[in-house]
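Participant: below is the sequence, then the predicted model.
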Amino acid sequence: MRFASFDVFRTLGFPDTRHFKPDHLFRHQSELSAAEWILFPEYWQINALIYGMGCRVFPSQASYLLGHNKIEMTRAFQAVAPAHVPVTHIRANTPDNAEELWQEITHPFVAKLAKSSMGEGVWLIEERDQWREYLGRTNTLYVQEWLPIDRDVRVVIVGDQVLAAYWRLQSGFSFHNNVARGGSVDYSPVPAVVTDLALSVARKLGVDHAGFDIALVGDHPYLLEFNRLFGNQGIPGGGQRLREAILGYLERQSAQSDDPSRPPEPVAA
């Protein structure tokens, strides 16, 4: 068995792949340890697979850990590309912090929950009542400047390459650009400054399967977030092209690790 998968829908058509139910993780330890790659495990399985069973997982551990929490993701963005992160405030949700932020930040602004996807948990805050409603939903205040855009770019990274890049146009009934929230796809050319930023950040962070959402204000790109799991409806070639890209990347990674002439990876001090 070359691959073991915990997501049958994302690995349909993968050769030499056995599918397991996530809840059966500990029933198949020997088989999982023998597999060359574990594909699309659930987040709660990562530590057991990597540290307990010595497995290699795809997407990467960084894709899981950073993609699981937008606050941690934003802090990682600030570490590797600070000039490309919107002005961001992250504070404990206390009455004093809430009042200070309301007074200090330029209105309107964007408020987010740390764990959400498809445009859920993201609000444009314009009025006090909206702010109060947000305060009742979170323990951590996570707010960013509002960028004057009516579209953003989805850059799909698979392995070490940009698989696709396309515009997502804002829906007519909200400020969200997500296709799941009514946004639409536009295949007009995407500037290289956007795709170069996504690929650079992905490589620096070790993220190998992600849909990066990037806003372009004038000629300057801003990192909004990435999604470890993303839809393929906007990718030319759809699921087949995505599958081919994943398999090609895993084959290259396996060849590198099996090459005796390859120098060892540097060990961090």
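Facilitator: Great, that's in hand.
Participant: all contacts plus neighbour counts: C-alpha atoms, from now on.
Facilitator: OK.
Participant: tally of neighbours for the nearest residue to Asp186 once chain neighbours are set aside?
Facilitator: Spatial nearest neighbour of Asp186, chain neighbours left out: Trp167 (5.0 Å); criterion: C-alpha to C-alpha, 6 or more residues apart in numbering. Close neighbours of Trp167, defined as other C-alpha atoms under 10 Å, add up to 23.
Participant: got it, and Leu141?
Facilitator: Burial measure for Leu141: 23 neighbouring residues, criterion other C-alpha under 10 Å.
Participant: ok, now the one 5 residues further on?
Facilitator: The tally of other residues near Trp146 (other C-alpha under 10 Å) stands at 16.
Participant: what is the helix or strand where the residue nearest to Asp186 lies packed up against?
Facilitator: Secondary structure here is read from DSSP states H and E; on that basis Trp167 sits in strand 161-169. Under the contact criterion of 3 or more C-alpha pairs under 8 Å, 6 or more residues apart in numbering; DSSP states H and E, the helices and strands touching strand 161-169 comprise strand 151-158, strand 184-186, helix 192-205.
Participant: which of those sits most buried?
Facilitator: Mean neighbours per residue, mean count of other C-alpha atoms under 10 Å, is largest over the helices and strands packed on strand 161-169 for strand 151-158, with a mean of 26.
Participant: OK, contacts around the residue nearest to Asp160 when sequence neighbours are not counted?
Facilitator: Distances taken as C-alpha to C-alpha, 6+ apart place Asp208 nearest to Asp160, at 6.6 Å, with adjacent residues excluded. With contacts taken as C-alpha atoms under 8 Å, 6 or more residues apart in numbering, Asp208 has the following neighbours: 59-60, 63, 157-160, 202.
Participant: and the comparison structure, right after this:
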Amino acid sequence: SAAGILQSRDKLRASQILARNRIPIPRTMNVRDVRDVEHAIEAVGGLPVVVKVTKGTQGQGVFLRHTAYEAKSLVQGLLHARRDVLIQEYVAESHGRDVRVIVVGDEVVAAMRRRARGREFRSNFHLNGTVESVDLPEEFADVARRAARVLGLNVAGVDLLEGNDGPMVLEVNSSPGLQGIEMASGVNVAGAIVDHAIREAGYGDVEIDGLLRMLPDEGVATLQVRRHPGLIGRTLKEVFHGEIETFAIARNSHMMWNPEPLTRLRFDDVVLCTGPRTSLRNSVRSAVERCSDPSDEHPLDPGPDEAEV
């Protein structure tokens, strides 16, 4: 859901929800004053600690600090820049590695282990980390499914640390990258996501073998026309102004691949768009806003089946 996406992108809010639902996470403290740093370090188990901002993706805004002085200096700078800051337990046994699990609906569709290179402790694929296939234990799969469920996400990339006492949720991503996990697992994750979106929209079986293979940093967004009355009857050209590539429309249990720009949208259509993952969601929202109808109570609410992946 839209609320789930917002919750997952705020690391503090997500941590609170996960902890409240007894899903294991590293000990975490929110720091609003540099004078609270030493107390926070003690509360999460001592040095070293992970310092992170509450909003950031692909490993950005995440730091490992080995002394209280280093942690204080970093926190002071982040607070001065008006960033919300977390101090988190460092799980030494999982240093430089984690397990990424893709959950679609209530099903685990793919998983991989990520490893950092050299002295880097962040294992993100975009930070030159390596990926490999993993035989996912059921305990890890169960934690991943529960994390996605309590955050209200139909599509989620759940990052798990391999702690001595079992899996711990490090982060839950509402728009996970696909290149690394498709490479490591051999699973067509994009196809699984599109298939789920179409099933949830009430369509029958459709052929999706023609689904485009994902390019680095590319994403897919699904848009249900029925949720946005202002789109009905408009052409793709009128809606997107040629700024977003529409590679398919799900209509009457069939897929219309590469629809013409002058194709008019119908009430039950599900539009599938592709573009740069970092900007695709905002581009789709802008297009919907331009065409919003006064009768559309939530013109910018993407709905439970509309997600960037």
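Facilitator: Now that the structure is in, tell me what you want to look at. Note that this is a predicted model, so its numbers are computed, not measured.
Participant: next one: the equivalent of Tyr187 of structure 1 over in structure 2 from Glu182 of structure 2, what distance?
Facilitator: Tyr187 of structure 1 maps onto Ser133 of structure 2 when the alignment is built from TM-score structural alignment. From Ser133 of structure 2 over to Glu182 of structure 2 the distance is 10 Å, taken as C-alpha to C-alpha, to the nearest Å.
Participant: okay, those two: which has more neighbours?
Facilitator: Taking other C-alpha under 10 Å, Ser133 of structure 2 and Glu182 do not tie; Glu182 has more neighbours (20 against 17).
Participant: what do we get in structure 1 for the more buried one?
Facilitator: Residue-level alignment of Glu182 of structure 2 against structure 1, with TM-score structural alignment as criterion, gives Pro236.
Participant: so how far is Glu145 of structure 1 from that match?
Facilitator: 32 Å.
Participant: and Ile246 of structure 1, by the same measure?
Facilitator: Counting by C-alpha to C-alpha, the gap between Ile246 of structure 1 and Glu145 of structure 1 amounts to 35 Å.
Participant: could you do His89 of structure 1 as well?
Facilitator: When C-alpha to C-alpha is applied, the distance between His89 of structure 1 and Glu145 of structure 1 equals 9 Å.
Participant: then Ser63 of structure 1?
Facilitator: Computed as C-alpha to C-alpha, the Ser63 of structure 1 to Glu145 of structure 1 distance reads 25 Å.
Participant: quick one: the strands in structure 2?
Facilitator: Assigned by DSSP state E, structure 2 shows strands spanning 28-31, 49-53, 62-65, 85-89, 97-104, 107-115, 130-133, 155-163, 166-173, 218-224, 245-251, 254-257, 270-276.
Participant: ok, for Lys55 of structure 2, nearest residue in space, not its chain neighbours?
Facilitator: Asp10 is the one closest to Lys55 of structure 2 (C-alpha to C-alpha, 6+ apart), at 5.5 Å.
Participant: return the residue of structure 1 aligned against the one you found.
Facilitator: Residue mapping for Asp10 of structure 2 onto structure 1 gives Asn69, with TM-score structural alignment as the criterion.
Participant: rewinding a little: shouldn't the residue nearest to Lys55 of structure 2 be in contact with Val53?
Facilitator: No: with contact defined as C-alpha atoms under 8 Å, Asp10 of structure 2 and Val53 do not form a contacting pair (9.1 Å).
Participant: ok, Glu38 of structure 2 - contacts?
Facilitator: Neighbouring residues of Glu38 of structure 2 by C-alpha under 8 Å, 6+ apart: Ala68.
Participant: from Tyr90 of structure 2, how far out is it?
Facilitator: As it turns out, when the distance is counted by C-alpha to C-alpha, Glu38 of structure 2 lies 15 Å from Tyr90 of structure 2.
Participant: could you do Ile181 of structure 2 as well?
Facilitator: With distances defined as C-alpha to C-alpha, the gap from Ile181 of structure 2 to Tyr90 of structure 2 amounts to 25 Å.
Participant: next one: Val284 of structure 2
Facilitator: When Val284 of structure 2 is compared with Tyr90 of structure 2 (using C-alpha to C-alpha), they lie 38 Å apart.
Participant: cool, and Ala147 of structure 2?
Facilitator: Separation of Ala147 of structure 2 from Tyr90 of structure 2 (C-alpha to C-alpha) stands at 20 Å.
Participant: and what of Glu238 of structure 2?
Facilitator: Computed as C-alpha to C-alpha, the Glu238 of structure 2 to Tyr90 of structure 2 distance reads 50 Å.
Participant: and for Val62 of structure 2?
Facilitator: Relative to Tyr90 of structure 2, Val62 of structure 2 is positioned 12 Å away (C-alpha to C-alpha).
Participant: need the overlap of contacts for these two.
Facilitator: Common neighbours of Val62 of structure 2 and Tyr90 are listed as Val50 (criterion: C-alpha under 8 Å, 6+ apart).
Participant: so stretch 34-45 of structure 1 corresponds to what in structure 2?
Facilitator: Equivalent residues of stretch 34-45 of structure 1 are lacking entirely in structure 2, counting by TM-score structural alignment.
Participant: could you check which of His89 and Glu145 of structure 1 has the larger neighbour count?
Facilitator: Ranked by neighbour count (other C-alpha under 10 Å), His89 of structure 1 and Glu145 place Glu145 first, with 18 against 14.
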